[in-house]
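>>> only geometry, no sequence info:
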């Protein structure tokens, strides 16, 4: 889905975070009537790393690192499946209610939900979150201090009044986000510490689309997703003339990111004063890549190649012209001889 509300964008981008906080997140999407995709999907994350998902077509699907945990703790898997099925029905019914309230009679609508908790393993601080988005926009968020719902838009006011009045559900939320979710998170961390704390450094390349495009410093294959990348000049971090990109997932569960440097801000003679720095959380050594013209990978022809191509074309054209002139002269001469014989 191209559109996303605020908390979804933050989840996808996974901005660099060098704190000691750990998180357990559940991300739900309900789209009744959608074609070629499951109408219901939920994905669970520990420290932004997916541990498994459940959808309305194929059921539960665990990541390989977590299969043994759920085999040894079948009650966890049973709880996850029951909760997933229950949320599926609840979200689907909520969409139908919202359609009636908002007079929406046609089209496919999307209801998204993000909930979970964060735990600081130094201070012991625990924070929970429970947020909803409808059709790509923030809709409602639960204030766990007051146990009341906060509206993000006027259209959510009716839903807020109904949900605030559901005292049993409010108490269930309080118990889950204050007790159950943190305990799950700690248990997952104890099991997954070996691979959750692994670090993989990336390969870093300098890329450029055209001679006038920005130079992109691109890092790929790193893990976890807590990376930081910036350009420097004379050892000082640059804040102008740079365009940082998002952290994006690769197919092998590693990540990639890039940051662009605009050429207009300096001359080629100053290139050696610039470098690109990549930092990975919990890794002391940084990867520093000097701005070197010879190391830039491009998909455009080098000037020398262009000159060679033009020179070759000129030679071919010259030979073609000479051959054509010679052929015309030959035909003319042959015609004169034929006419002489005729008379």
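In hand now; what should we look at? From a predicted model like this one, the values you see are computed outputs, not experimental measurements.
>>> from here on, contacts and neighbour counts on C-alpha atoms
Fine.
>>> So for this structure, the centremost residue is which one?
residue 248 (3.3 Å; CA atoms, centre = their mean).
>>> ok, it - contacts?
By CA atoms under 8 Å, 6 or more residues apart in numbering, the contact list for residue 248 reads 12-13, 255-257.
>>> from those, which is closest to residue 59?
Distance to residue 59 across the contacts of residue 248 (CA to CA) is lowest for residue 12, with 23.1 Å.
>>> And that closest one, which helix or strand is it part of?
Taking DSSP states H and E as the criterion, residue 12 maps to helix 6-13.
>>> for comparison:
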């Protein structure tokens, strides 16, 4: 699901296989290609999850027949300066079965492993420098650009709720 300052703005599920708006202002203002590109992006993430759940099952010593939950959150934080926003922070974090597994350090473009079982994945992902730079650029540029668009179109209820910091999770 997509969140804007803690409010759900859209969602994607494997049944519908499309990005669906949860806000009237988005339905009315976002162009059709936003929904098409968003749907492709979420489908890609779904495929990635299916492909990579095995990476986590082995080091976490779990039985493949057990139910497991892999979560990912990506977000950016900005400060508003007049009618512009400025990047102030961002992240990507992975959780496995309700516990932190890996997080991206945007400053160094490297991965942090809060649990021993994540160290081999951390080392592998740290070596994917091109992917890490793309992720950093996505968080610092694309995510912030989306926030600017959302701020422009958001209804009065959301505008009145914003403080100094705004967060979008995609």
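Noted; the coordinates are in hand. Fair warning: this is a prediction, and the values are worked out from it, not measured in the lab.
>>> on that earlier part again, where in the second structure does the helix holding residue 12 of the first structure align, residue-wise?
Under TM-score structural alignment, helix 6-13 of the first structure corresponds to no residues of the second structure.
>>> With stretch 276-296 of the first structure instead?
Stretch 276-296 of the first structure maps onto no residues of the second structure, going by TM-score structural alignment.
>>> returning to what we had before: chain center to the helix holding residue 12 of the first structure, what's the gap?
From the chain centre to the centre of helix 6-13 of the first structure is a distance of 9 Å (CA atoms, centre = their mean, to the nearest Å).
>>> thinking again about what came up before, can I get the contacts of residue 248 of the first structure in CSV including neighbour count?
Listed next are the contacts of residue 248 of the first structure as CSV, based on neighbours: other CA atoms under 10 Å:
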residue, neighbour count
12, 14
13, 14
255, 21
256, 21
257, 24
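>>> mean shift of stretch 34-48 of the second structure relative to the first structure?
With mean CA distance after the TM-score superposition for the first structure, stretch 34-48 of the second structure departs from the first structure by a mean of 1.0 Å once superposed.
>>> quick one: that stretch aligns where in the first structure?
Residue span in the first structure matched to stretch 34-48 of the second structure, by TM-score structural alignment: 76-90.
>>> Surely residue 95 of the second structure is in a strand?
Yes. Under DSSP: H, G, I helix; E, B strand; the rest coil, residue 95 of the second structure sits within a strand.
>>> where exactly do the strands run in the second structure?
Remark: strands assigned in the second structure by DSSP state E are 2-4, 7-11, 20-21, 70-81, 84-96, 99-105, 110-112, 165-169.
>>> ok, longest helix in the second structure?
Across the second structure, the helix with the greatest residue count (assigned by DSSP state H) is helix 32-57.
>>> Show me the strands in the stretch 201-343 of the first structure, by range?
For the stretch 201-343 of the first structure, the strands defined by DSSP state E, counting those that start in this stretch cover 203-208, 215-222, 227-233, 236-237, 242-244, 248-249, 255-261, 274-280, 287-290, 296-298.
>>> Tell me which of those sits nearest to residue 56 of the first structure.
strand 248-249 (23.9 Å).
>>> What range does that closest one cover in the second structure?
Going by TM-score structural alignment: strand 248-249 of the first structure matches no residues.
>>> cool, and stretch 306-324 of the first structure?
Under the criterion TM-score structural alignment, stretch 306-324 of the first structure matches nothing in the second structure.
>>> same deal with stretch 152-166 of the first structure?
Counting by TM-score structural alignment, stretch 152-166 of the first structure corresponds to 114-128 in the second structure.
>>> Name the residues of that stretch that are buried.
Within stretch 114-128 of the second structure, the residues scored as buried using 16 or more other CA atoms under 10 Å are 117-119, 121-122, 125-126.
>>> Ok, stretch 86-98 of the second structure next?
86-87, 89-94, 96.
>>> Next: stretch 3-10 of the second structure.
Counting neighbours by 16+ other CA under 10 Å, stretch 3-10 of the second structure gives 3-5, 9-10 as buried.
>>> Identify the residues contacting stretch 163-170 of the second structure?
In contact with stretch 163-170 of the second structure (CA under 8 Å, 6+ apart) are residues 1-6, 73-80, 143, 147.
>>> Just the buried ones out of the residues you listed, please.
Buried among these (16+ other CA under 10 Å): 1-5, 74-80, 143, 147.
>>> quick check, nearest of those residues to residue 162 of the second structure?
Distances from residue 162 of the second structure to those, taken by CA to CA, are shortest for residue 5, at 7.2 Å.
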